[in-house]
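In: sharing a model prediction with you, sequence too.
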Amino acid sequence: MKIAFMASDAVAIPAIESVWKNPKTELVAIVSNPDKPKGRGGKVSPNDVSTWAVSHGVLLLRPEKSPDKDVIEALKNAGAECVVVMAYGRILKEEFLNFAPLGCLNLHGSILPELRGASPIETAIALGKTSTGVSLMRIVKKMDAGDVADVVETEISPRETGKSLREKIGIDAARLLERNFDKIAEKTLVFTPQNEENATYSRKISKSDLYLDFSKSARELDLRIRAFGCGIVSINGEVLKIGEAFANSGGKNIKFGMVASVSKDRILISCAEGFLNVQKIQAPCAKMLSVSQFLNGYKIDHGVVFDKFENEKLLK
């Protein structure tokens, strides 16, 4: 079975490699997004999927917009019988969805209909879920609303991070796809409609979601820091990043965002409920440091209050 894969994010690489390595399948092409500026210098660089395709000598297509007739023609010429999509990031038109004789399938990083949308992996952690998964589904016009053929459940560990969960989801996506290769080739996949009443939508995460809203509980902020990679706070407009923290139990607090305690190995910040126990913190233009290292060159006084922010809801 000749498969074309569409992806732009590293989470899809294990699934791509499962197609590449399996004797039952042939990876004939990869469709990804064009190179984009990265980092502080804004150097234009390929994404991880494009880099993988080039290093493995696989035909790579990078259309500027949603794949058009030229992309379809190129995939037909490559012999693509099936198209698999994961974390590609562009809307696919109906003519594209229908050209491959074995269909166009999507690997989505949640157990649908929960957490449709742009950020299911990080949002699952931020919401405090203990499990999520991957769904193999049909693609339809409505976002992530297609019928589902198979799912794999993925455990979310107590101290899971967005990075570690993405790695697990990537591996589970490969496992899910591989166990369905025969059914895809034989057109024997059985699809089940999603229950629309249970649908939830995760929105695209922005930098503003990293700012910590201390009117939330310490547990909620701990989850956000792990989900999004860090939390951002500020004192009188000076921005600091929190790289690691824990939720300490405690009652409800009146003064949100106040530094309740400073010691050599932690900074405790009062939240609506409990205290955020900061373990790693970063000053502007500096490295992420342990609290003890940070306090050697930066002073945070007991009783100081961090600036207020209000977070947007994670679900649309």
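Out: Ah, there it is. Values in this document were obtained by computation on a predicted structure and should not be read as measured data.
In: drop to CA atoms for contacts and neighbour counts, all remaining ones
Out: Fine.
In: what sits up against stretch 246-264?
Out: 214-215, 218-219, 221-222, 267-279, 291-292, 295, 300-308 (Cα atoms under 8 Å, 6 or more residues apart in numbering).
In: mark which of these are buried, thanks.
Out: 214-215, 218-219, 221-222, 267-279, 291-292, 295, 305-307 (16 or more other Cα atoms under 10 Å).
In: in strands, which of the residues you listed fall?
Out: For the buried ones among the contacts of stretch 246-264, membership in strands holds for I267, L268, I269, S270, E273, G274, F275, L276, N277, V278, Q279, with DSSP state E as the criterion.
In: which pair in those residues spans the largest distance?
Out: Greatest spatial distance in these: E273 and Q279, 18.7 Å, computed using Cα to Cα.
In: I'd say E64 and P34 touch.
Out: Yes: assessed by Cα atoms under 8 Å, E64 is found in contact with P34 at 6.2 Å.
In: now for the lengthiest helix in the chain, which elements pack on it?
Out: When the chain is parsed with DSSP state H, its longest helix is helix 162-178. If contacts are counted by 3 or more Cα pairs under 8 Å, 6 or more residues apart in numbering; DSSP states H and E, helix 162-178 sits against helix 13-21, helix 120-126, strand 131-138, strand 148-155, helix 218-228.
In: in it, what counts as buried?
Out: Within helix 162-178, the residues that count as buried by 16+ other Cα under 10 Å are 162-163, 165-178.
In: pull the residues that contact that helix.
Out: 11-19, 107, 109, 121-122, 125, 133-134, 136, 150-152, 154, 156, 226-229.
In: pull out the buried residues from those residues.
Out: 11-16, 18-19, 107, 109, 121-122, 125, 133-134, 136, 150-152, 154, 156, 226-229.
In: E64 and P34: which has the busier surroundings?
Out: Each of E64 and P34 has its neighbours counted (other Cα atoms under 10 Å); P34 has more, 16 against 11.
In: please report how far the more buried one lies from N195.
Out: 35 Å (Cα to Cα, to the nearest Å).
In: could you do I13 as well?
Out: I13 is 30 Å from N195, by Cα to Cα.
In: N248 now?
Out: 38 Å.
In: which of these two has more neighbours?
Out: Neighbour totals were compared for N248 and N195, and N248 leads with 19 against 12 (other Cα under 10 Å).
In: name the SS class of that one, please.
Out: strand (DSSP: H, G, I helix; E, B strand; the rest coil).
In: pasting the second one now:
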Amino acid sequence: MRLVFAGTPEPAVPSLRALLDSPRHEVVAVVTRPDAPAGRGRRLVRSPVAALADEHGIEVLTPARAGEPGFLDRLAELAPDACPVVAYGALLPQRTLDIPRHGWVNLHFSLLPAWRGAAPVQAAIRAGDEITGASTFRIVKELDAGPVYGVVTEKIEPSDTAGALLDRLAVSGARLLVSTMDGIEDGRLQAEPQPAEGISYAPKVTVDDAKADFTLPALAVDRLVRSVTPEPGAWAWFRGERLKLGPVAPAEGPRPAPGEVLVERRRVLVGTATAAVRLGEVQAQGKKRMPAADWARGSRIEQGERLT
């Protein structure tokens, strides 16, 4: 089939690469978000998807809005059979959805109808789900509500961060997306409506959402921190400044008060509503990331000081 691929960040790259490697399909163009400023110099940088398309000499379309007349005209000229989508990052109006004859087929990193929305991987970890996965579905006007073509499942490991889990799903999801395109081309794959029960939503995670709350049980603190690692990154207040937190782990032994920092010889503990958690790496404001023990020695933490 003739395909126009839509995607922007790094997790979309395995899917684009898999489609480029497929002998059955031709990616004739890529749709991605416009170049964005990055780094200290705020230099405009191509999206990871655009960079891969450039390497293969594929046309890159970067509309500010997917309903722009010029973009719609070019998309119609390209005459795609289908438009596979992975984390494109923009809404698609109906007139855009109507152009490809097989529609726009989204790879979403959850087992729909669970965790519709922008941050399904983060939500699954934070909720303590043991199994998650990826789904391919045909995009409709309602958010992530279209009929599903296929799914792949993935176990959530106790130490998984959102980044690690998303890396695995990006690879297994790429295989699912290619097989979905194959099935649509063959006519053997029909999309099935999503169940009306079990719907949940996963809105975009903000920096405020990533603040650790040590009045919660240790398990909840652990899940929260892992769910926002690496982005936007967990944090807490210490001495009036933000302290960035790497993954923590529930710890046996002393149980300081919620938020209280207890420095031992080989570990740094923080109290929660239940057991303490052991800090991994931390990053103080204006400093490099470092093991919590090194941070604690340099900070000369006094008894009773807290993360809040």
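Out: Cool, the structure landed. All values derive from a computational prediction rather than experimental measurement.
In: just put the helices and strands packed on helix 162-178 of the first structure in a markdown table and tack on distance to A87 of the first structure.
Out: Output for these, formatted as a markdown table (distance: least, Cα to Cα, whole Å):
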| stretch | distance to A87 of the first structure |
| --- | --- |
| helix 13-21 | 10 |
| helix 120-126 | 11 |
| strand 131-138 | 12 |
| strand 148-155 | 16 |
| helix 218-228 | 17 |
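In: residue contacts, the closest residue to I58 of the second structure other than its chain neighbours?
Out: The shortest distance from I58 of the second structure to any non-neighbouring residue, by Cα to Cα, 6 or more residues apart in numbering, is to A29 (5.6 Å). By Cα under 8 Å, 6+ apart, the contact list for A29 of the second structure reads L3, V4, F5, I58, E59, V60, L61, L78.
In: pretty sure the first one contacts E26?
Out: Read it as L3 of the second structure. Yes: here L3 of the second structure reaches E26: they are 5.9 Å apart, a contact under Cα under 8 Å.
In: who has more neighbours, those two?
Out: Neighbours were tallied for L3 of the second structure and for E26 using other Cα under 10 Å; the higher tally belongs to L3 (23 against 15).
In: with adjacent residues omitted, what lies nearest to the more buried one?
Out: Of all residues not flanking L3 of the second structure in the chain, V27 sits nearest, at 4.7 Å (Cα to Cα, 6+ apart).
In: S179 of the second structure versus H25 of the second structure, what's the distance?
Out: Separation of H25 of the second structure from S179 of the second structure (Cα to Cα): 11 Å.
In: typo on my end, E55 of the second structure
Out: 24 Å.
In: those two - which one has more neighbours?
Out: The residue with more neighbours, out of E55 of the second structure and S179, is S179; 18 against 8, by other Cα under 10 Å.
In: that one -> the first structure?
Out: Aligning on TM-score structural alignment places S179 of the second structure opposite R179 in the first structure.
In: now the strands for the stretch 1-150 of the first structure?
Out: Per DSSP state E, counting those that start in this stretch, the stretch 1-150 of the first structure carries strands over the ranges 2-6, 26-31, 36-38, 43-45, 60-61, 82-85, 104-108, 116-117, 131-138, 148-155.
In: for the aligned residue in the first structure for K288 of the second structure, grab the count of nearby residues.
Out: Structural alignment (TM-score structural alignment) places K288 of the second structure against K287 in the first structure. The tally of other residues near K287 of the first structure (other Cα under 10 Å) stands at 11.
In: same deal with E241 of the second structure?
Out: Other residues near E241 of the second structure come to 11 when the count uses other Cα under 10 Å.
In: mind listing what it touches?
Out: So E241 of the second structure contacts A284, Q285 (Cα under 8 Å, 6+ apart).
In: now the counterpart of it in the first structure: how far from Q282 of the first structure?
Out: Structural correspondence for E241 of the second structure with respect to the first structure (TM-score structural alignment): E238. Relative to Q282 of the first structure, E238 of the first structure is positioned 11 Å away (criterion: Cα to Cα).
In: what about D150 of the first structure, distance to I13 of the first structure?
Out: 20 Å.
In: kindly report the same for L92 of the first structure.
Out: Counting by Cα to Cα, the gap from L92 of the first structure to I13 of the first structure is 20 Å.
In: same thing with A124 of the first structure?
Out: Distance from A124 of the first structure to I13 of the first structure, by Cα to Cα: 21 Å.
In: how many neighbouring residues does the alignment partner in the second structure of E197 of the first structure have?
Out: When the second structure is aligned by TM-score structural alignment, E197 of the first structure is paired with E197. E197 of the second structure is flanked by 8 other residues according to other Cα under 10 Å.
In: so E197 of the second structure, which of the three states?
Out: coil.
In: burial measure for S261 of the first structure, as a count.
Out: With other Cα under 10 Å as criterion, S261 of the first structure counts 17.
In: re earlier: of the contacts of A29 of the second structure, which ones are shared with the first structure?
Out: Compared against the first structure with both residues aligned by TM-score structural alignment, their matches' Cα atoms under 8 Å, the contacts of A29 of the second structure retain L3, V4, F5, I58, E59, V60, L61, L78.
In: can I get these in TSV with distance to P247 of the second structure?
Out: Shown next, in TSV, are these (distance: Cα to Cα, whole Å):
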residue	distance to P247 of the second structure
L3	40
V4	38
F5	34
I58	39
E59	40
V60	37
L61	38
L78	46
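In: drop anything exposed from the residues you listed.
Out: Buried, going by 16+ other Cα under 10 Å: L3, V4, F5, V60, L61, L78, out of these.
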